[in-house]
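S.K.: Sequence first, predicted coordinates after that:
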Amino acid sequence: MSLTSLACLGDLPAEEWDALVPAGQPFLRHAFLTALEDSGSLGPNSGWQSEHLLWQQKGKTLAAVPGYRKSNSSGEYVFDHAWADACYRARIPYYPKWLGAAPFSPVGGRRLLGTPDAAQQLLQALPEFLQQQGLSSAHINFTDSRDNQLVGEQSEWLHRLGCQYHWHNRGYRDFQDFLDTLTSRKRKQMRKEREQVVAQGIEFQWLEGAQITEAQWDFIYACYANTYYVRGRSPYLTREFFSLLAERMPETVQVVMAEQQGRPVAMALSLVSGDTFYGRYWGCLAEFDRLHFETCFYQGMDYAIAKGLARFDAGAQGEHKLIRGFEPVLTDSWHYLRHPGLRSAVEDFLQQERDGVRAWAIEARDALPYRQEQA
């Protein structure tokens, strides 16, 4: 058996990779990851260089991790910039590092693909790989419960907690059925927000990936990119990525277009797989009162209810989601740091941070809009 790295996932047959990916995890599929690579969204200039790890026996892949050699910490959503800054001040090299993740996608799920035994052997071979490659550390972000068990058995790995906000469909018949579970004040607030959007003459149209024209993708990309430009940053994804995504995974792509007098003014792009609605990208080219909440949240809730989906994962951060019914959910990541001094300092920090995150997740529930019997 041997650990090998792969600089281009397209060199591995899709069926061989996807055989290791659990159902309902679109961000790990061969189609999604190769769309990132083939579109130029990943590469040396982005700080993300593909370096997938494979555990193989006689040419057969038994386990794998989608991996990347990182020269910065952008697009990870598990923030270690302070660790990198401390290393810079102490003249300890922090980059390059290795990251196991779905790029630009703060979505929880399996990262150690394959059977538990093979995945554990891959994990045990990782420290030697880091040393050989001159990499300072390894990080595995947004792991699931099985990964947590496997990595947690390795004493050298440090555990980090985060918090996101997910909405749960408890068998609602329609949006009004959901509203009926809320306190009177919050119910009125959400209803008023939706009415304000309607009063501006805005209507919504849902499109699946295969239905979207290239001209519509131009508009979608312009909206997406604008969310970065207004903050003085460059977008992570290229325009070509969106076309490749629609071509390779059309059944998972759902876009809601907001239109005023037949003219598109905003959009939200999501992926749907299994029982989950994944809200991913939003953007608008003009400002409209309450349009963000309607397009990003309420439209997605409507869709999830209509399709019988159990969960709406709206991505990282955003405490404003709490008052709209998105509940705090703890997330996990794991970190292997080769430098003993850095490891010791980070271990102490993470212990305190975990306590704080757990406390916040409990406190945050006080902001939820549900009536007491629903909480």
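M.R.: Perfect, thanks for sending it. Residues are numbered from 1 along each chain as shown.

S.K.: Please make it C-alpha for all contacts and neighbour counts, starting now.
M.R.: Will do.

S.K.: now the helices for the stretch 1-150 of the chain?
M.R.: 14-18, 30-38, 81-89, 116-133, 145-152 (DSSP state H, counting those that start in this stretch).

S.K.: Return the most buried member of those.
M.R.: helix 30-38 (a mean of 21; mean count of other Cα atoms under 10 Å).

S.K.: which stretch among the helices of the stretch 1-150 of the chain comes nearest residue 65?
M.R.: Of all those, the one in closest proximity to residue 65, counting by Cα to Cα, is helix 116-133 (8.6 Å).

S.K.: putting a second one here so we can go through both:
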Amino acid sequence: MNIEVHSSMDAIPVAEWNALISGNYPFLQHAFLRALEKFSCVGAHVGWIPRHLVYSKNNQIMGAMPLYEKHNSWGEFVFDHAWADAYQRYGVEYYPKLVNAIPFTPASGQRILLNSENDKETARLLVAAVNTLVNEGNYSGIHSLFPATKDFAILNQQQAISRNDCQFHWYNQGYTCFEDFLGRLKSKKRKNIKQERRKVADAGVKIRRLDGHTASADDWHDFTALYQKIYDRKYGMPAFNQAFFMEVARAMPDQIQLVLAARDRHCVAGALMYCDDATLYGRHWGAEHYIDSLHFEVCYYQGIELCIEKGLQRFDPGAQGEHKIARGFAPTRTQSLHWMAQSPFTRAIAQFVEREQSGVQRYIDAVSAHSPYNRDD
């Protein structure tokens, strides 16, 4: 029996790691995590330092957890800046901390990898090892971000503080085509979507859907430039780069969906999505300039069509965006877990989260009242 902490995916056997992943979840694939490291999307320079936990028995990996040592709260999408500020004001170190998460990826999914789904002993050993790592490394705590419901139940140990948030996801109700989906909507919402799609077509925009097999180097160059332009304008430094996108497309070609929009043969917008056996994940968007309704077409309607065509059950288009409700997306609860190590603020944080939970539930109830679907649906 052996538990190790690895600072590089290169030290972990590809086939053994991937064998632990459920349903081909894309963001835990060895190739995805390795490309983050290889092309400097993570590392000390951005405050995401790999500390992957691996449990082996008889030279066979039995379980693992993706872990990162964090020296900031950038790219987590579960906001704890107020907690960090409180620590700083009272002269207590909040960083470094550990996160059990996928960098820059607010997509719920597997956070503890087990050789057998019912292997409670391996799960117990991994959780105990994380707690030991927190204490020995003088981390302020461990934060599990966007765990799937099954993993949430495994990781929700004593003393953990549970947080909720809300995203907007689309669910496939056995639709046969996009028109079938539209037919389930209230007439006003259906008419609005048709108008938005017509505006894009009337603007002379042509849409191409590509995967890792069909997207060329020029396509990735165009998309990366558009993606980085959005970050330069709105968010600051982009987390990903063209080399990363091309490497992941090469290694996981069937799990990549690249939607590009062109006008007069010039690429003006694009969206990158990933898929597993059941879900499509919208991840990145970029545009050269504003074209009415183009964002909705590229990021939402093309994704819905892809889900229907591929028989995928759910479309997770990313964080935030109440405007998604009118376009067929439903409020969906997301979760996170937080263990604070010997913190004088544990009780205060727990009280903060308790009030926050009530607010999140009121928000979900409020937006649910604006469902675009006919009452029978």
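M.R.: Everything's here; your move. None of the values given here were measured: they were computed from a predicted structure.

S.K.: quick revisit: pipe the helices of the stretch 1-150 of structure 1 into TSV and attach distance to residue 263 of structure 1 per row.
M.R.: Shown next, in TSV, are those (distance: least, Cα to Cα, whole Å):
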stretch	distance to residue 263 of structure 1
helix 14-18	39
helix 30-38	29
helix 81-89	41
helix 116-133	50
helix 145-152	45
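
S.K.: between those, which one is nearest to residue 346 of structure 1?
M.R.: Here helix 81-89 is closest among those (Cα to Cα), at 7.7 Å.

S.K.: Name the residues that touch that closest one?
M.R.: 73, 93-95, 342, 346 (Cα atoms under 8 Å, 6 or more residues apart in numbering).

S.K.: rerun that using 7 Å as the cut-off
M.R.: With Cα atoms under 7 Å, 6 or more residues apart in numbering as the test, helix 81-89 of structure 1 has contacts from 73, 93-94.

S.K.: List only buried entries from those residues.
M.R.: 73, 94 (16 or more other Cα atoms under 10 Å).

S.K.: Let's see which of the contacts of helix 81-89 of structure 1 end up in strands.
M.R.: Nothing among the contacts of helix 81-89 of structure 1 maps onto strands, per DSSP state E.

S.K.: Tabulate the contacts of helix 81-89 of structure 1 in JSON lines, adding columns for distance to residue 187 of structure 1.
M.R.: Converted to JSON lines, the contacts of helix 81-89 of structure 1 look like this (distance: Cα to Cα, whole Å):
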{"residue": "73", "distance to residue 187 of structure 1": "40"}
{"residue": "93", "distance to residue 187 of structure 1": "52"}
{"residue": "94", "distance to residue 187 of structure 1": "48"}
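
S.K.: Closest one to residue 101 of structure 1 out of the contacts of helix 81-89 of structure 1, please.
M.R.: residue 73 (12.2 Å).

S.K.: and the closest one, what does it touch?
M.R.: 80-81.

S.K.: Go again with 8 Å.
M.R.: So residue 73 of structure 1 contacts 47, 79-81 (Cα under 8 Å, 6+ apart).

S.K.: what's the neighbour count on the equivalent of residue 185 of structure 2 over in structure 1?
M.R.: Matched to structure 1 by TM-score structural alignment, residue 185 of structure 2 sits across from residue 182. By the measure other Cα atoms under 10 Å, the count of residues near residue 182 of structure 1 is 23.

S.K.: separation between residue 182 of structure 1 and residue 373 of structure 1?
M.R.: Here residue 182 of structure 1 is placed at a distance of 10 Å from residue 373 of structure 1 (Cα to Cα, to the nearest Å).

S.K.: Map residue 10 of structure 1 onto structure 2.
M.R.: So residue 10 of structure 1 corresponds to residue 10, using TM-score structural alignment.

S.K.: Equivalent analysis for residue 131 of structure 1, please.
M.R.: Match for residue 131 of structure 1 (TM-score structural alignment): residue 135.

S.K.: now residue 279 of structure 1
M.R.: Residue 279 of structure 1 maps onto residue 282 in structure 2, by TM-score structural alignment.

S.K.: just residue 327 of structure 1 next, same as before
M.R.: So, by TM-score structural alignment, residue 327 of structure 1 is matched to residue 330.

S.K.: Hmm, the match of residue 10 of structure 1 is touching residue 35, no?
M.R.: No: contact criterion Cα atoms under 8 Å: residue 10 of structure 2 and residue 35 do not qualify, at 10.2 Å.

S.K.: Residue 299 of structure 1 -> structure 2?
M.R.: Using TM-score structural alignment, the partner of residue 299 of structure 1 in structure 2 is residue 302.

S.K.: ok so, going back, give me every residue that touches the match of residue 10 of structure 1.
M.R.: Residue 10 of structure 2 touches residue 34, counting by Cα under 8 Å, 6+ apart.
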